[in-house]
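Trainee: the following comprises the amino acid sequence and a computationally predicted model.
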Amino acid sequence: MSIQQWPEGERPRERLLSQGAAHLTDAELIAVLLGNGTVGQDAVGLARSLLSKAGGVSRLLADPQNVPRVVGVGPAKRARLIATLELARRALAERLLDLPALANPRESAAYLSARLRHLPYEVFVCLFLDNRNRVLACDELFRGTVDGASVYPREVVRACLKHNASAVIFAHNHPSGVAEPSEADRDITEVLGQALALIDVRVLDHLIVGEGEPVSMALRGLL
């Protein structure tokens, strides 16, 4: 039975308009984006297949370009999903940029966790702040593999000068899900701190993103 044959009060699009998006499940929201299903599977079933293959909404949000390949989700549907997920990521980034100042470096943790948490490879990003701790930009500086990413202090210094940053917050993910800082994490943080001190840029924190809450090296007393 196609969704058009469902009782009107049960159709995702009609429920979204009458009750609000908060009343729909993840699969129903994605079904609205898909618009229709495929032979033998309605849009909600198709959305469930997509979520199952991706591993959940947060994994879709982490890397929109890697929307799983599912029969029935062709180029047009993939484009709608990728565009919507990217808009969600940008909305999170805008909230961060709109803060008058980061009173606590962990105020950035929600955005960084959403961006990095479920990536299957390691990514090193940097938040650039002005002298009042307002966010200037957030750039992905290095991308690696499942077990590491090479970080080059020279490129970090170059990026800080480009954004005229006065302070930075580093973050990277552990694809294993274990957010404990490694010895290598401590070493590179120290090296970066020394390099940036030469150009008067402060390192406020280095967040390690895994399952659960990101680990703040500053709160651990590791900076």
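Mentor: That came in fine, so what should we check first?
Trainee: CA only for contacts and neighbour counts going forward, please
Mentor: Will do.
Trainee: for the lengthiest helix in the chain, packing partners?
Mentor: Scanning the chain for the longest helix, with DSSP state H as the assignment, gives helix 75-98. For helix 75-98, the packing partners by 3 or more C-alpha pairs under 8 Å, 6 or more residues apart in numbering; DSSP states H and E come out as helix 26-34, helix 57-62, helix 109-116, strand 135-143.
Trainee: and here is the other one:
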Amino acid sequence: MKITDMPLEDRPREKLLQRGAQALTNVELLAIFLRTGTRGKTALDLAQDLLREFGDLRSLLGADQVQFCQAKGLGDAKYVQLQACVEMSRRYLRECLERGDVLSSPEDTRNFLMSELSGRAYEVFACLFLDNKHRVIKFEELFYGTIDGASVYPREVVRRALQHNAAALILAHNHPSGIAEPSQADIAITRRLKEAMSLIDVRVLDHLVIGDGYSVSLAERGLV
């Protein structure tokens, strides 16, 4: 069935306008992005085929150019458009945190850190530096590693905290395996950093471990 033959309220664009983007499925959102289908397939059919081929939306959005363009119905133009959308979303989340407001939403923090760190092929250790009112001063990626881990140097974190005149910070790193379960090494470095930060009166509020589509808070587990 052509999309134009569907009831008005079931068409993705009209549904979005009437009920908001959150009411749409991943297939419907992707169909709006694709705009057109291929011979014998509507944009909805193509979107469903692509999500089935890649497994989920995260894998589709994270595909490199070669993987993406090998899929039937896609090409360089669509790849460029999609990457622009992903980057705009990432920058939107960054601006939501860095506009100077008090950091009051743990969910916004998680979403931002996940957008920055998930899907990396190597481990990245980062810090979100905050002032004494928990307003964001700066987000920085500090250490990089292999798929097995990153070397984290507390004195460098101390140096950056002093340079930013931070009063508190949130630690974060990703697990390239996609499994966000904290390791004993994660717990140990959190304790070392907390001790180092206490010497300069900087509070460690949390340490988030980022996996595929979710994160684990060490603070929520009583490990900070």
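Mentor: Arrived safely. The model shown is predicted, which means the values in this text are computed figures rather than measured ones.
Trainee: report the TM-score for the pair.
Mentor: Overlay of the two chains. TM-score (TM-score structural alignment, normalised by the length of structure 1): 0.75; 221 aligned residues with a C-alpha RMSD of 3.5 Å.
Trainee: just to revisit the earlier point, quick one: buried residues of the longest helix of structure 1?
Mentor: 78-79, 81-82, 84-86, 89, 92-93, 96-97 (16 or more other C-alpha atoms under 10 Å).
Trainee: next, the mean deviation of that helix compared to structure 2.
Mentor: Compared with structure 2 after fitting, helix 75-98 of structure 1 deviates on average by 2.3 Å (mean C-alpha distance after the TM-score superposition for structure 1).
Trainee: quick one: that helix to strand 135-143, angle?
Mentor: 130 degrees (axes from the mean of the first three to the mean of the last three C-alpha atoms, to 10 degrees).
Trainee: quick one, helices of structure 2?
Mentor: Secondary structure of structure 2 by DSSP H: the helices cover 12-19, 26-34, 43-54, 57-61, 65-70, 76-98, 106-117, 154-163, 184-198.
Trainee: what's the spacing between Asn174 of structure 2 and Leu46 of structure 2?
Mentor: Distance, Asn174 of structure 2 to Leu46 of structure 2, by C-alpha to C-alpha, to the nearest Å: 32 Å.
Trainee: do Glu14 of structure 2 as well
Mentor: 19 Å.
Trainee: so which of these two has more stuff around it?
Mentor: Leu46 (22 against 13; other C-alpha atoms under 10 Å).
Trainee: so what's the more buried one up against?
Mentor: Going by C-alpha atoms under 8 Å, 6 or more residues apart in numbering, Leu46 of structure 2 touches 31, 37-38, 73.
Trainee: ok, those in structure 1: which stay?
Mentor: Checking those against structure 1 (both residues aligned by TM-score structural alignment, their matches' C-alpha atoms under 8 Å), the contacts still present are 31, 37-38, 73.
Trainee: now do the residue nearest the centre of structure 2 against Phe33 of structure 2, distance only.
Mentor: The geometric centre of structure 2, computed from its C-alpha atoms, lies nearest to Ser115 (C-alpha atoms, centre = their mean), at 1.5 Å. Distance, Ser115 of structure 2 to Phe33 of structure 2, using C-alpha to C-alpha: 20 Å.
Trainee: dump the contacts of Leu46 of structure 2 to a markdown table, plus distance to Val202 of structure 2.
Mentor: Converted to a markdown table, these look like this (distance: C-alpha to C-alpha, whole Å):
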| residue | distance to Val202 of structure 2 |
| --- | --- |
| Ala31 | 47 |
| Gly37 | 54 |
| Thr38 | 56 |
| Gly73 | 52 |
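Trainee: out of these, which end up buried?
Mentor: By 16+ other C-alpha under 10 Å, the contacts of Leu46 of structure 2 give 31, 37, 73 as buried.
Trainee: ok, back up a step: take the buried residues of helix 75-98 of structure 1 and write them to CSV, including distance to Val191 of structure 1.
Mentor: Output for the buried residues of helix 75-98 of structure 1, formatted as CSV (distance: C-alpha to C-alpha, whole Å):
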residue, distance to Val191 of structure 1
Arg78, 42
Ala79, 41
Leu81, 40
Ile82, 37
Thr84, 38
Leu85, 35
Glu86, 33
Arg89, 30
Leu92, 30
Ala93, 28
Leu96, 27
Leu97, 27
